[in-house]
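> sequence and predicted model, in that order:
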Amino acid sequence: MSRGAGAVLEDSVAEEAVLWMVRLQSGEVASAERHAFEVWLATDPRHAAAFSRIQKGLGAAQSSPWRGRSSAPILQAINAPSGRRTFLRNALAFGGLALSISVLGRTAGVSWPSVDELETGTAERRTWQLADGSHVQLNARSRVATAFVDNQRRLQLYQGELVLDVAKDSHTPFTLRTAQGVISSTGGRLMVRQNADATRLSTLEGSLQLTPGKGPSITIEPQRSVLFNDRVVVEQQAMRKGETAWLSGWLEVRNQPLGEVVDTLRTYRRGIVRLDNSLASLSVSGLYPLDNSDQTLEMLEQQLPIRVNRFGPYWISIERA
């Protein structure tokens, strides 16, 4: 059913919009959070509409009650009893922002939701247990943010690759966001890699729901590997053997372009690894040690018509032999 312009905003959308506005205007926001906001804004048209409504309300009030203030007092209200939360949402829907924030600022009593950023460095793999009992393992040079608030389980993948073991909870789906869409699971195991313009998803155990940012939701069955952009699933196939080899420190590939192999090696090696563009499409198959990139480069040099030139410890140039 469609809603008029003055309708009350949806619960979760209104609350998320307020959280972002308060954080952005508090002066406390870090660059990673600003990037997360931009991703959130682009993920769903309702997000942009809700945020725009808040901005218009602040414009009508001629000033922001949040600017330069700590985000904690206002954000406390988002977790407050349902009566105050309903008041907040209704006020947002009709533009009464200054009044609602003034009242809520005096009555709030709950702290800012817990948001943790987890990341790995070059050649580092690491596992964390999350607040709900789920486990996430990050590949090298990966970064995520987690948030557990209001009976919601959320994770945002900014860069890199992860394996997520989702603690079973049929009432509270775990949502994982990437730059291209949202993945939802009530229990299972999945692997996700953020590429430059697409996301690779593999369902190791259990089925899940995938919703591209501008496309319909679809069910992905177990043991499937899909590549999707913000509109559609570009490809879907059975999982390839060796996709999870990185968990044990190995890179296992079959007919994979050399360019992709080198991209992986870059996350395990400090410095610059330059590849001649004419070599990027060379097909590579084999099992290579991630934790010994020098050995991997030697193996590739023996296997392919390439020459690996070393200029000190931090500069590698791969050229045609």
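Looks like it came in fine. Numbering: from 1, shown residues only.
> only C-alpha atoms for contact and neighbour calcs from this point on.
Fine.
> so which residues of the chain form helices?
Counting by DSSP state H, one finds helices in the chain at the ranges 11-26, 31-43, 45-60, 72-76, 82-94, 97-107, 258-266, 293-303.
> what's the shortest one packed up against?
Contacts of helix 72-76 with other secondary structure elements, assessed using 3 or more CA pairs under 8 Å, 6 or more residues apart in numbering; DSSP states H and E, are made with helix 11-26, helix 97-107.
> hold the first one in mind and look at this next one:
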Amino acid sequence: MHEHAPAQAQVDQAIDWLVKLRFDRPTPRTEQQFQHWLASHPHNPLAWQRVSQLGDELAGLPKDLSRRTLDGSQRQRSSRRDHLKLLALLAVSGSLGWAMREPMGLPQLLADSSTATGERRQWQASDGSHIQLNTASAIDLHYSAGQRQLELVRGEVSLDSNPNDTRPFHIDTRVGPLTTLNGQVLLRENSQGLLLAVRRGAVTLFPTSPSPRQVHSGETVQVGANGSIHAVTLHSDPWGWTDGVLSVQQMPLAEFAAELARYRPGLLRCAPEVANLKVSGTYQLGDTRQILQLLTRSLPVRIDYRTRYWVSIGAA
């Protein structure tokens, strides 16, 4: 686990405090005990920061239902995934506001490491591997004496595994398991399943199946939800974001807008009459507004801002 991430036990404790403080009637003694818990470990405030947002997301539900949802799940000691599915189901069915907000998602909220929209993070894990998270992404990490394990909870991750660590690196994704020994790999969830790019080493797809498939250095493949695998040619460099750039060649403007929208909160629309215009260049992801402005210099388009979070690309 990342050294700055709270342990699952601390997240569970924070959920318990959320029940006591948000959905019960806390006494002065309860509040004093809560402050003592916050100060008792440096990771407790981070666990509380993550979990306290659940109270905001569940605010649209009847108070007693919200409290019993959290408290009941805690008493039953259900698995974290079952717990999160229950919370998400109740929130979606009880409050339309959940579906209308930016899709942060409960699993991402409680993951070991996560990023918000437009945020990117990189660090060196305890085994010496280098990990980078792209925008709106989340992973869980688990190390044991015999193996290393990464779960892609959401979004996109780049893993440069330490080749001096001989433990296999198992990777769990929504399309199935992968494994590598010393690979430098990139994994991105998309509407078709999973995009996998290998820069060094090799990755074995579905290692426990009767017919595992190896992907080698230099290959980029699309893995479908049904297990299909095929090579892909992209209009962009899939590794570009690891250097803080969006690098594209002859990408249709509609596709470019969809890619750029991943790094901006709110809505970014592209009008049909300009959707097929081609975009080429390398753009710094640190300033998406500047990227939009640069488009007006190279293409016959205009940028309309209804609000900061509602932007349209149309014909000039």
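Okay, I see it. It should be emphasised that the depicted structure is a prediction, and the values quoted were computed from it without experimental measurement.
> picking that back up, looking at the helices of the first structure, which is nearest to residue 177 of the first structure?
helix 31-43 (8.8 Å; CA to CA).
> and the closest one with helix 45-60, angle?
Put simply, helix 31-43 of the first structure runs at 110 degrees to helix 45-60, going by axes from the mean of the first three to the mean of the last three CA atoms, to 10 degrees.
> before we move on, back to that, please identify the most buried of the helices and strands packed on helix 72-76 of the first structure.
When those are scored by mean count of other CA atoms under 10 Å, the highest mean neighbour count falls to helix 11-26 (a mean of 19).
> please state the offset of that one from the chain centre?
18 Å (CA atoms, centre = their mean, to the nearest Å).
> please apply the same query to stretch 85-93 of the first structure.
29 Å.
> do stretch 133-148 of the second structure as well
For stretch 133-148 of the second structure, the separation from the chain centroid amounts to 12 Å (computed by CA atoms, centre = their mean).
> nearest to residue 169 of the first structure, of the helices and strands packed on helix 72-76 of the first structure?
For these, the distance to residue 169 of the first structure is smallest for helix 11-26, at 19.3 Å, taking CA to CA.
> against which helices or strands is that closest one packed?
Under the contact criterion of 3+ CA pairs under 8 Å, 6+ apart, helix 11-26 of the first structure touches helix 45-60, helix 72-76, helix 82-94.
> can you say which of these is packed in most?
Highest mean neighbour count among those (mean count of other CA under 10 Å): helix 72-76, with a mean of 22.
> which residue lines up with residue 167 of the first structure in the second structure?
Counting by TM-score structural alignment, residue 167 of the first structure lines up with residue 162 in the second structure.
> so its match versus residue 68 of the second structure, what's the distance?
Going from residue 162 of the second structure to residue 68 of the second structure by CA to CA, to the nearest Å gives 45 Å.
> how much does the lengthiest strand in the first structure stray from the second structure?
In the first structure, with assignment by DSSP state E, the single longest strand is strand 152-166. On superposition with the second structure, the mean distance recorded for strand 152-166 of the first structure (mean CA distance after the TM-score superposition for the first structure) is 1.6 Å.
> hmm, back to that, could I get the helices and strands packed on helix 72-76 of the first structure as JSON lines with distance to residue 315 of the first structure?
As requested, these are exported to JSON lines (distance: least, CA to CA, whole Å):
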{"stretch": "helix 11-26", "distance to residue 315 of the first structure": "39"}
{"stretch": "helix 97-107", "distance to residue 315 of the first structure": "54"}
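> of all those, which lies closest to residue 274 of the first structure?
With distances scored as CA to CA, the stretch of those nearest to residue 274 of the first structure is helix 11-26 (38.1 Å).
> for that closest one, give me every contacting residue.
Helix 11-26 of the first structure is contacted from outside by 29, 34, 37, 46-47, 50-51, 54, 66-71, 74-75, 78, 89, 92, using CA atoms under 8 Å, 6 or more residues apart in numbering.
> can you check stretch 259-273 of the first structure too?
Stretch 259-273 of the first structure is contacted from outside by 122-124, 140-141, 275, 279-282, 284, 290-291, 293, 313-318, using CA under 8 Å, 6+ apart.
> what residues are up against the closest residue to residue 251 of the first structure other than its chain neighbours?
Setting aside the residues directly before and after it, residue 251 of the first structure is nearest to residue 288 in space (CA to CA, 6 or more residues apart in numbering), at 5.1 Å. Residues counted as contacts of residue 288 of the first structure (CA under 8 Å, 6+ apart) are 250, 251, 252, 296, 299.
> same deal with residue 21 of the second structure?
Residue 21 of the second structure makes contact with residue 31 under the criterion CA under 8 Å, 6+ apart.
> wait, a helix at it?
Yes. Using DSSP: H, G, I helix; E, B strand; the rest coil, the assignment for residue 21 of the second structure is a helix.
> circling back to that earlier point, next, format the contacts of residue 288 of the first structure as TSV and append distance to residue 218 of the first structure.
Compiled in TSV, these are given as follows (distance: CA to CA, whole Å):
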residue	distance to residue 218 of the first structure
250	32
251	30
252	29
296	38
299	41
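> tell me which of the residues you listed are still there in the second structure?
Using both residues aligned by TM-score structural alignment, their matches' CA atoms under 8 Å, the second structure keeps these contacts from these: 250, 251, 252, 296.
> what's the match for the second one in the second structure?
I take that to be residue 251 of the first structure. By TM-score structural alignment, residue 251 of the first structure lines up with residue 246.
> I'd say its match and residue 286 touch.
No. Residue 246 of the second structure is beyond contact range of residue 286, at 10.1 Å (criterion: CA atoms under 8 Å).
> which one's more surrounded, those two?
residue 246 (21 against 14; other CA atoms under 10 Å).
> separation between that one and residue 222 of the second structure?
From residue 246 of the second structure to residue 222 of the second structure the distance is 20 Å (CA to CA).
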